[in-house]
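Trainee: next input, structure requested:
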Amino acid sequence: MFIRRGRLGGRRPLVASHLPLTHKPTPTESAQHKATKERVVATASRYGLDADSEVPVANRRSVTDALVTGPAGVRIGWEIQYHHLSPSSVHRRSAHAVEHGITPLWVAKDRTASLIDRAPWVRVDDMPWKDIADGKEMPLRGGYRHLQVWKCGPSSDRHCLLTEGAGHCGGMHADWFLAALCQPQKRATHLEDLVLSSATGDSVPVYVPHHGSGRAGRHMWVPATDCALWQEIVDEKTPLPEAPAEEDDRITYAEQEIDRNCRAGEEGRFVSDSRPIRDLGQSAGGITLARMPPQRLRRPGLITPVERAAASAALGCPPWELGPCSGCGQLMRRYGRNAAVYCSVCRRVLNGR
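Mentor: Below you'll find the model as predicted:
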């Protein structure tokens, strides 16, 4: 017998329900959990990184499953969570780790896990503990993405982010995709790859807010080079904002009679329904590069003093080294040392990214 949250007129009263056991409760961590934790520590040690398991944080207020420290002192706290955990617990433990200089990295095996998009996360296959211990490949099925920038035109294989249907706006779009959905398709990232790249800083966590909502967005791990390009595209030089706290639904008690009517077949989600799938593998909420028009409407040489001063401060170069990009017309470092003809975004598009 379980106590679940019901749904009644906008409130969530407590109700009793008899549900089948999803797993056998055990006083200690499962064999899957233990095997994954030991594999993370063994992989880090094999790469020459400092790693340990069951590391207490801040006077033992919490314990990290595996703590990996990189050459530059970057600390990654691996949290193996194969069973259900409330969203508020995920956020609280993640915030506690960040306060003490630890970057949380949650590992799930279920597409319905509540921790998905509540904190930096990845998802692996649900496999027997013996396969995990024996070193069977563990590709990341979710949570690790790559940035794709493309020109929106008739020859583009991707749909437009602005128009409905098969239209094309002629602009440039940027979005995050899983390795299998990239064009060209990228090699899948495995658990061992992330153990090394997260500790060395080659992979970093990013939070991308959803359009029109400050509470909905995507947490993901991405290559550091893609993160730098994304920050340049969105004109964000500081670390991207974290996801807002998402507390559990408030539990209330309503002194009302029990509704004994059968609700089978009615629309809506009920307490007996399974948890919704959170890892849908969809796009992470791309943007259109509005600050990079296809072509300047005026002559490139007509750069106002305000534009030149702002670009000089932003790019860190003398004003006389500024010039327009040959592709999009944006101001860039066009002359002098380390100069180029195209900006970094246009170069990636021209190179087939």
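Trainee: only C-alpha atoms for contact and neighbour calcs from this point on.
Mentor: OK.
Trainee: going along the chain, name the strands of the stretch 51-200 of the chain.
Mentor: Secondary structure of the stretch 51-200 of the chain (DSSP state E, counting those that start in this stretch): strands located at 62-69, 75-80, 102-108, 121-123, 146-151, 172-177.
Trainee: and this one, please, so the two structures can be compared:
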Amino acid sequence: MANLVWHTKFGIHLDLTLDDLGHPNLPNLWSIVYDTDRLYAARDIPVRERDLQCGGICQEAGVTAWMYLRQRANGRREAVHERAEDEERHTAPMTAEHRAYQERIVRAAEIGGFSADCEVRTRTGRRGWIQTDTLVQGESGLRIGWEVQLSTADTHGPRSVRSRAARAAKHGITPAWHTDRADYARRRDAHWTRSNNLPAHVIARTGDLRVVSGFRALDFWRCDGRALYRCPDTQSRCGNVHVTPKPKDVLFDDLVRQSAAGLIVPIDHRDGSSTHRFWVTSTDRDRLEDHRHDNTNLPPLPDSEEEDGPAGASRRRPTCRPATVPPASAQHMPVRLLDWNSSAHWSFEPQPCRHCSKPTNLLDDQGEPSHKVCAEAATGA
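Mentor: Predicted coordinates:
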């Protein structure tokens, strides 16, 4: 049985859990479709010719599954599949471990002050919908759709992980896939996280549950003689700044709450020709965005300045423009770039720039938050 029916002739979904079937502008809709179906049955018209199909899991899987209607003595409305194998598609058993993960996600979210619910259906138009294992309602309308995958997952078709994750993201749900299988954690079709294979009673406990893969800390480093890593682009030191993701453990409950708060986010990180998908802190994500917009083709500094300043001077592209425009006479003056290569000019917590009020991680010589270009414009450097 299913609660969502697709009427092929009317071209609409019928939600049997609602009195108006989801169409308040069509009065007596249930009586019309039910009486019509009973009339077809009385005339021995085959089920496949009665205009009713499964509009839920079967339709999402690309299967045409015909249905008929019935109404219990207590008034309960039901849609029944014509074929038993279609019916079984809706009654796949849920393991105790899967259920324990769902309950833990809901509990962790609610402790953090967020609402969450299991097996949530989200409309995606007239003919589609998304069913999420556990949906967490986060900050500022953020929605995290948790999918717990402990069994075999399709790699192709409408029910594949890639397809389901893409559909969720398209309709405003951030997909979060969690597993206990190491081979799934290495896949790149979604932002996978993994915990160890544990029994249901351990997953359900209040104690720590550790995520052992899928969360990274980003290491930003300059490719010079002091670097600990090999240059990813050349056989020698190129002098540019590179990014290396490093595995880092995080507690599952913290991941649930901080992703809902927007403090942990999914990213796609390119490494050569490969794209890796994992979760990082929002601070690392912002630093990575700044790094991606760096101008690595800036002209070199004059020889005199290279000798006076420290090696590897910053060539970061400014992330904003100051609100004030210098006088016309100053616009024709040569500009000398400030050298903020020292780590003393970086703050891990973004703060409003003292000049333009836009967020920045940079600090000026007085330790005040300031974009480099703002400081240059303000001092006339």
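Trainee: in TSV, list the strands of the stretch 51-200 of structure 1 along with mean neighbour count and distance to residue 162 of structure 1.
Mentor: Formatted as TSV, the strands of the stretch 51-200 of structure 1 follow (neighbours: other C-alpha atoms under 10 Å; distance: least, C-alpha to C-alpha, whole Å):
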stretch	mean neighbour count	distance to residue 162 of structure 1
strand 62-69	22	42
strand 75-80	23	38
strand 102-108	24	33
strand 121-123	24	29
strand 146-151	22	13
strand 172-177	22	9
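Trainee: ok, which of the ones you listed comes nearest residue 311 of structure 1?
Mentor: Shortest distance between residue 311 of structure 1 and the strands of the stretch 51-200 of structure 1, using C-alpha to C-alpha, is found for strand 172-177: 21.3 Å.
Trainee: the closest one vs structure 2, average offset?
Mentor: Compared with structure 2 after the fit, strand 172-177 of structure 1 shows a mean deviation of 1.9 Å (mean C-alpha distance after the TM-score superposition for structure 1).
Trainee: any chance of the strands of the stretch 51-200 of structure 1 in a markdown table, plus distance to residue 87 of structure 1?
Mentor: Shown next, in a markdown table, are the strands of the stretch 51-200 of structure 1 (distance: least, C-alpha to C-alpha, whole Å):
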| stretch | distance to residue 87 of structure 1 |
| --- | --- |
| strand 62-69 | 16 |
| strand 75-80 | 14 |
| strand 102-108 | 12 |
| strand 121-123 | 13 |
| strand 146-151 | 26 |
| strand 172-177 | 24 |
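Trainee: what range in structure 2 matches the longest helix seen in structure 1?
Mentor: In structure 1, taking DSSP state H as the definition, the longest helix is helix 31-46. The aligned range for helix 31-46 of structure 1 in structure 2 is 96-111, by TM-score structural alignment.
Trainee: can you pull the buried residues of that stretch?
Mentor: 97-110 (16 or more other C-alpha atoms under 10 Å).
Trainee: what is the nearest of those to residue 77 of structure 2?
Mentor: For those, the residue nearest residue 77 of structure 2 by C-alpha to C-alpha is residue 99; the value is 27.3 Å.
Trainee: can you pull the buried residues of stretch 339-346 of structure 1?
Mentor: Applying a neighbour-count criterion of 16+ other C-alpha under 10 Å, one finds 340-343, 345-346 buried in stretch 339-346 of structure 1.
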